[in-house]
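[1] any chance you can model this:
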Amino acid sequence: MHEPVVHDTPEEWPVSATETPFTGRVTGVRSDLVTMPDGSTARRDYQTHPGSVAVVALDEDGRVLVLRQYRHPVRQRLWEVPAGLLDVPGEHPLHAAQRELYEEAHVKAADWRVLVDIYSTPGGSDEAIRIFLARELTDAEGERFAASAEEAEFEHARVPLDELVRGVLAGELHNSCLAVGVLALRAVLNGDGPQALRPADAPWPARPFEQ
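    Below is the predicted model:
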């Protein structure tokens, strides 16, 4: 028996009808009538999303920069890594990640690499997320970004990587970008190291950007 080639591949089944019952400020809902391989049809409703970036910022002491934020849909205050929307069409994801690290933590980094690319909930949303690894951290110059709404209540911390890994596996930390990011980073550090990661400007077919 042949071993399967385990990597995701592009594929698109025919859509005979589509409508957009809701369009919000950033995201929307789309309803597609999809033709299955056997010729039957099924309706698939999903959230449309511009995409996101997230940053696992690792300092020289092996700690990850995290922040605590209230998330109304789940009615919890979650520990997360800096993250934000790709809400500028065609924006380079690295530039968006650098902006989020500055705005949410007032930190900059000299070394950037792509840690992992994910789809957050591919059964119900087309959101694609690129998670970066940022190292060689220093404080940003100038005044802090003026935060508002939930971001005005940020609580910041630098937590040892292994403590975050333990918290994820113990069911104490639930943010997807934090969970995927710290587990991926632990695998990287136990494996070939950050130098083996993709460069920060690596292609991203899910959200193409201007080089």
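[2] contacts and neighbour counts: CA atoms only from here.
    OK.
[3] tell me which stretches of this protein form helices.
    93-105, 161-169, 176-190 (DSSP state H).
[4] any chance of the ones you listed in TSV, plus mean neighbour count and distance to residue 32?
    Shown next, in TSV, are these (neighbours: other CA atoms under 10 Å; distance: least, CA to CA, whole Å):
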stretch	mean neighbour count	distance to residue 32
helix 93-105	21	28
helix 161-169	16	35
helix 176-190	18	27
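[5] nearest to residue 202, out of these?
    helix 93-105 (9.7 Å; CA to CA).
[6] mind giving me the packing neighbours of that closest one?
    strand 52-57, strand 83-85, strand 107-119 (3 or more CA pairs under 8 Å, 6 or more residues apart in numbering; DSSP states H and E).
[7] next, the structure of the following sequence, for comparison with the previous one:
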Amino acid sequence: MELQDTPEEWRVVATTTPFRGNKTSVRTDDVVMPDGTVARRDYQVHPGSVAVLALDEQDRVLLLKQYRHPVRQKLWEIPAGLLDVPGENPLHAAQRELYEEAHVKAEDWRVLTDVYTTPGGCDEAVRIFLARGLSEAEGERFEVSEEEADMELARVPLGELVRAVLAGSLHNNCLVVGVLSLAAARAEGLDESLRPADAPWPARPFEA
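    Purely as a prediction, here's the structure:
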């Protein structure tokens, strides 16, 4: 058995887009199943995202707390954002988000993990980076608005975050996956052999 997800595309006999939003849309596909029947599948079409687990010299993770209206909670998260244009280089997007949300830059970038957030109902793909060698970014801080205008920032030790995740206190997908991925990589001695920041990403191909 090979532990590798594989591309596959079942035949679509009809498709509509009943909703188009500013960044995402909803698509309805009629998909031919293996037994020949046709099933209707509704899902969100998403441009893709990046997230940054930024780790400082004291082994603390840079966090921000932001209101998320769909779940009616303020969540502790790691810096993250959408890929603004098709084919955008994910590293450039991640560097932009770290600057805009935390006014921080990093010297060392690695790919921590790639995930589909909710593959049963959305095609969103997220690349989570590990960023180290942090320092304050030059120039003026990025002007934030809407939910981001109310953000809190903090730096929390990685071990404390692992315990909070396992206790059920933290729920943001990218934070949970990023924190547990780094903890697992360290436990297996793999944290210094993570993929380079420009590693291929088949879910969202990009220009170098």
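[8] can you redo the helices of structure 1 as CSV with distance to residue 29 of structure 1?
    Shown next, in CSV, are the helices of structure 1 (distance: least, CA to CA, whole Å):
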stretch, distance to residue 29 of structure 1
helix 93-105, 24
helix 161-169, 30
helix 176-190, 21
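[9] who wins for proximity to residue 77 of structure 1 among the ones you listed?
    helix 176-190 (13.7 Å).
[10] most centrally placed residue in structure 1?
    Closest to where the C-alpha atoms of structure 1 average out (CA atoms, centre = their mean) is residue 129, at 3.6 Å.
[11] residue in structure 2 matching that residue?
    Using TM-score structural alignment, the equivalent of residue 129 of structure 1 in structure 2 is residue 126.
[12] show me the contacts for the residue mapped onto residue 138 of structure 1 from structure 2.
    Correspondence of residue 138 of structure 1 to structure 2, assessed by TM-score structural alignment: residue 135. Taking CA atoms under 8 Å, 6 or more residues apart in numbering, we find residue 135 of structure 2 in contact with 104, 105, 106.
[13] let me know the distance separating residue 135 of structure 2 from residue 57 of structure 2.
    As defined by CA to CA, to the nearest Å, residue 135 of structure 2 lies at a distance of 10 Å from residue 57 of structure 2.
[14] next one: residue 3 of structure 2
    Distance, residue 3 of structure 2 to residue 57 of structure 2, using CA to CA: 34 Å.
[15] these two: who's more crowded?
    residue 57 (9 against 5; other CA atoms under 10 Å).
[16] doesn't residue 133 make contact with the more buried one?
    Yes. Contact criterion CA atoms under 8 Å: residue 57 of structure 2 and residue 133 qualify, at 7.1 Å.
[17] quick revisit: how many residues are close by the residue nearest to the match of residue 129 of structure 1 when sequence neighbours are not counted?
    Leaving aside its chain neighbours, residue 126 of structure 2 sits nearest to residue 49 (4.7 Å; criterion: CA to CA, 6 or more residues apart in numbering). By other CA under 10 Å, 22 other residues sit near residue 49 of structure 2.
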